[in-house]
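Asker: okay, sequence plus prediction incoming.
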Amino acid sequence: MKFFNTSNIRGDLMGGLTAGIVALPLALAFGEASGAGPIAGLYGAIIVGFLASLFGGTGSQISGPTGPMVVVFAGVFASLSGEPALVFAAVVLAGLIQIAFGVFRFGHFIRLVPYPVISGFMSGIGVIIIALQMARLFGHEPEGSGTIPALASIPAAVMSPNVTALTIGAMTLGIVFFWPKKLGKWIPAPLAALAIATVFSTMVKGAPILGDVPTGLPSFIMPSFSQDTIFVVLEAAFLLALLGAIDSLLTSLVADNMTRTRHESNKELVGQGIGNTVAGLFGAIPGAGATMRTVVNIRSGGQFKLSGMTHSLVLVAVALVLAPAASLIPHAALAGILIKVGYDIIDWTYLRRAHRGPRWDLVLMVVVLALTVFVDLITAVAAGVVLAALAFIKQLGEQQIARLKLDSDEVGDPEERALLKSMHDQVSVFEFGGPLSFGAAADLGHHVREQADGKTRVLILDFARVPFLDLSAAKAVETIAVDAHDAGKALYLAGASKEVRAVLDGLRLVDAVAGDHWFATRREALEAAGQKIRREESPGAGLDQAIPAK
């Protein structure tokens, strides 16, 4: 594949231009919301957008500041008292971690996060963004940092609104929610809202505005951290890296669906990591793949790397020339734009249909959402993944042992069926229908013991359909062997692959199961069981009498 694909230059230039226009108000709003200032948001869109496109693995993706990344970065900025060397050290480290994710090919694993966890996590971030902006919509700043102080500030802001700011905020919300689609093809709703609100603010004074916005190129910042802050910086860096990776790869999947292409996930992580590393060195807020801007790019004709790079160059022109005009933008206008962003992040599609799906998935989504809003993002993701994994393992384990014992009528092979029937319930066959894991291990011995009634003299465990088993399952098999020995029953094991046999031998299960009780097939085990029963019933019977004629 070419590093640069020049077959769609016109479409890429148009897509990049349109995406750059859409990105402008969002970059300024995200920068202001982060605490680092609107110009830091603009630099983030420029640097991450350009380098992630240049080195990434999703041709049509537009990268830059996103709601989830800004929520985390704002928390880092507040916890480190806005100290640039510390704050941006976390961004640089996050970029390096993302590069490591790509180099060690973790991209496929990150995409394995269950959908209810992603839905709850993203919806929680949407709620946080809305909560953080509500007081600003009424012309007030939230007291303190974090979601809970922001929620606590809303009642006071509602009771004593800045009328001008509230008017601007309501106007902005009306435009971003109800801007006609036909006009949106030419002027994106956020840009129209920003321009109209700013003009209104210059005519009707009284609403808080951004104030001085620096122009020119960003300055180099040397990252550093002290012994007291190293753990805060590392924790923030890991969360930014993980969140940015998930956000970017989800957007890559959206781009794949729209363009009928397939992205390179590990290469995308490297590109995002390079972008965030450089962004941190120049005081820019971190970014990730931005779904809305990517969709705008694709719909405007963008397909390849040139579109994302063009989007960044459009923003460079704004940063160098139009920054003074940005100083007149009212806070309430940016708050209105961000509230729409938060609203769009909430997974309304799933919430509308959740009552029709599995109840556990809905519960998991709500738990992750609540943890995201009221605790922290790391706890939310970690708890969500663990709960989802445990629920899946439990469900899988229940299926693995749902129908262990084979009745004679359920045996497919006619000769095996005849053998089993001829032994009149004195042989119990237990067939495992897939991999055996710790999810099945807890109840495995109990089920075998319960279903092997008093008539049973021989137990046969059929491993023919078991590609592997873990330590917990192997210990459960050992328990079955000990129980069988104590109850005076013989235990035969059939069909164990080399991998399964190696695990069982490694636990010295041969001490509990005689060496001649291992069989290559279930039929051999049944024949041996028949011989054993016939010998016990008629001690003088020969081998020929033990096996039914074929």
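Answerer: Arrived safely.
Asker: could you use CA atoms for every contact and neighbour count after this?
Answerer: Noted.
Asker: got the residue ranges for the helices in the stretch 51-200 of the chain?
Answerer: With DSSP state H, counting those that start in this stretch as the criterion, the stretch 51-200 of the chain has helices at 67-79, 84-103, 107-110, 115-137, 147-159, 163-178, 181-184, 189-203.
Asker: which positions in the third one come out as buried?
Answerer: For helix 107-110, the buried set under the neighbour-count rule, 16 or more other CA atoms under 10 Å, comprises 107, 110.
Asker: so which elements touch that helix?
Answerer: Counting contacts by 3 or more CA pairs under 8 Å, 6 or more residues apart in numbering; DSSP states H and E, helix 107-110 packs against helix 230-259, helix 265-281.
Asker: ok, second structure coming up, stack it against the first:
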Amino acid sequence: MLKDNRFQGYSAGHLQKDIIAGLVVGVVAIPLAMAFAIASGVRPEYGIYTTIIAGIMVSILGGSKFQIAGPTGAFVPVLLGVVMQYGYENLIIAGFMAGIMITLLGIFKLGKFIKFIPRPVTIGFTAGIAIIIFSGQIANFLGLKGIAKHEEFHLNMIEILRKIATINIYSVIIAAICLAIVITTPKFLPKIPGALLGLLVSTLVAITLFPGKVATIGSTYGAIPSKLPSFSFPDLTWDNIVMLFPAACVIAMLGGIESLLSAVVADNMAKTKHNSNKELVGQGIANIATSLFGGIPATGAIARTATNIKNGAASPLSGVIHGLVVLLVLVMLAPYASNIPLASMAPILMFVAWNMSERKEFAHILKTKSADSFVLVATFLLTVLMDLTTGVGVGLLLAIVMFVKRMSGSLKISKVLADTSEKAHKPEVMEYTMQGSLFFGSAEVIEDSFDNIVEAKPKVLLLRMSQVSFIDTSGEALLSKVVERLKDSHSQVVISGLQHQPKEMLKSTGLYDKIGEKNIFSSEPPVSKIKARHRIVTT
């Protein structure tokens, strides 16, 4: 760890800053760890285990100087779905598989490709996740009894309406106290974590004024163990791997996206530069290790990472200290956590959902009333009403289709007007300027334009291609077709201004030699030079 360049120039003064930052972030992480675990359908201590193991390992092995890892809201709907469909034991297997996938993404240096996911898709599924988290806490906020959980959003909403008569006024009071403190603390006591203060105060109120009146962690899940679980290797059978592969892919994708987004936020705040691939390797190994000790999937946590930087962190050591602080709390204070009301956890998660909703970005993209708006809404609605996998999958597909449509419309093939001496009769040299990319999406534009050109049967067709930067095999095939058809009519194709990629593509397919090197110019020659080369005399 001492050879890590993230520790360059480290001193005793930096150590003091790391201890303070690690202590603050550790305290902030504790209520969130339990809340995210409960929202994901597992026992609260599993969130604590994840925070400890992933928090320490990502700080040591990752590629970001200030990254704080742990359970996050992005995973909640995915993990809850896996738990409801396959059970907690299979969630561990899915997390293990996802860790391997994330590690491989980093090893094969594929981190940069995660950044290519379109912004409307990212905003759409993030807003959808926020809605799912927020709505999932309504029952605990109101203290509703006998609530059955469903995978479908609309069924959960119907369930809440059916059981609204079971509302617990004491739960509402506790939740309202916690929510008020969470909202007002940043304004009046900015150095105190609002979530922790809200949790402590509302729990004390519940114990003192309403003993036995509200559901608690202890009454719902039992006592929290004051130690880490033992090592246990997941049951990796072929059937389990096949069954959980889709879920593992989604967890890996989300983990990669969230981690790199968090690392970028950290870079912008601290003026640093992270190593994307190293960060993915660190996140992947941390998720593998977490699953071996019963933890749930983890990723970079943007809010906790920002808190780490704001409190003066100087190196990754602050992340290690944050994990050790959570471990110390687990060992010393776990029995007291059983008294925490579920109504106190609900507003904390609701507040997290509100902050992660990307509402301003969502509104901004909607205002454009463009194809991006359609992709955004489709991703959002499918994430909420169906599931995250469908939302992201369809969102990406729509984004690709919209991109191809835009790109196909960008190709322009325009005829250069003949000079005055040739206007009286058909010009023997026809000039066309091409702008854009020749690829599969522009096939229709290419075919329509070239059909008219071939029918004119010019002696020489001059294609000015200085503004064509890309040709794929589909575009090359159509160009080759034109060359063949004009050759049958004893006509010649001349290309000028050929750029590097199109030139390499034509060489690799043999079309370059078919056209002939003497007919391919790197610059834009005058028509007179073309006429002279092909012995065309203007009368």
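Answerer: Received the coordinates, thanks. What you see is a predicted model; the values in this text were computed from it and never measured.
Asker: and the TM-score between these chains?
Answerer: TM-score of the superposed chains, computed with TM-score structural alignment, normalised by the length of the second structure, equals 0.89; 522 aligned residues with a CA RMSD of 2.7 Å.
Asker: list the contacts of Q85 of the second structure.
Answerer: Contact analysis of Q85 of the second structure by CA atoms under 8 Å, 6 or more residues apart in numbering lists nothing.
Asker: now with 10 Å, please.
Answerer: When contacts are counted by CA atoms under 10 Å, 6 or more residues apart in numbering, Q85 of the second structure touches 79, 91, 150-151.
Asker: which of those residues ranks first by neighbour count?
Answerer: Neighbour tally across the contacts of Q85 of the second structure (other CA atoms under 10 Å): the maximum, 29 neighbours, falls on L91.
Asker: re earlier: so can I have CSV of the contacts of Q85 of the second structure showing distance to S59 of the second structure?
Answerer: Listed next are the contacts of Q85 of the second structure as CSV, based on distance: CA to CA, whole Å:
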residue, distance to S59 of the second structure
L79, 24
L91, 24
H150, 36
E151, 34
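Asker: corresponding residues in the second structure for stretch 327-343 of the first structure?
Answerer: The aligned range for stretch 327-343 of the first structure in the second structure is 338-354, by TM-score structural alignment.
Asker: do stretch 271-278 of the first structure as well
Answerer: On the second structure, the counterpart of stretch 271-278 of the first structure by TM-score structural alignment is residues 282-289.
Asker: the matching stretch: average distance to aligned residues in the first structure?
Answerer: In the superposition with the first structure, the aligned residues lie an average of 1.0 Å away from stretch 282-289 of the second structure, counting by mean CA distance after the TM-score superposition for the first structure.
Asker: from the chain's centre, how far out does that stretch sit?
Answerer: Its chain's average C-alpha position is 18 Å from that of stretch 282-289 of the second structure, according to CA atoms, centre = their mean, to the nearest Å.
Asker: assumed L462 of the second structure was part of a strand.
Answerer: Yes: the assignment for L462 of the second structure is a strand, going by DSSP: H, G, I helix; E, B strand; the rest coil.
Asker: what's the local residue count around the aligned partner of it in the first structure?
Answerer: Here L462 of the second structure is matched to I460 in the first structure, going by TM-score structural alignment. Residues near I460 of the first structure, counting by other CA under 10 Å, number 23.
Asker: re the thing from before, kindly reformat the helices of the stretch 51-200 of the first structure as TSV and extend each row with distance to V482 of the first structure.
Answerer: Formatted as TSV, these follow (distance: least, CA to CA, whole Å):
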stretch	distance to V482 of the first structure
helix 67-79	54
helix 84-103	46
helix 107-110	39
helix 115-137	41
helix 147-159	56
helix 163-178	68
helix 181-184	72
helix 189-203	70
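Asker: looking at those, which is closest to A490 of the first structure?
Answerer: Comparing the helices of the stretch 51-200 of the first structure against A490 of the first structure with CA to CA, the closest turns out to be helix 107-110 (44.0 Å).
Asker: what residues does that closest one touch?
Answerer: Helix 107-110 of the first structure has contacts (CA under 10 Å, 6+ apart) with 98, 101-102, 242-243, 245-246, 249-250, 264-270.
Asker: in the second structure, what residues pair with it?
Answerer: Going by TM-score structural alignment: helix 107-110 of the first structure matches residues 111-114.
Asker: what do you get for stretch 296-316 of the first structure?
Answerer: Using TM-score structural alignment, stretch 296-316 of the first structure lines up with residues 307-327 of the second structure.
Asker: check which residues of that stretch are buried.
Answerer: So for stretch 307-327 of the second structure, counting by 16+ other CA under 10 Å, buried means 307-309, 311-327.
Asker: figure out how far it is from the centre of its chain.
Answerer: Remark: stretch 307-327 of the second structure is offset 24 Å from the chain centroid, using CA atoms, centre = their mean.
Asker: between the two ends of it, how far is it?
Answerer: End-to-end span of stretch 307-327 of the second structure (CA to CA, to the nearest Å): 19 Å.
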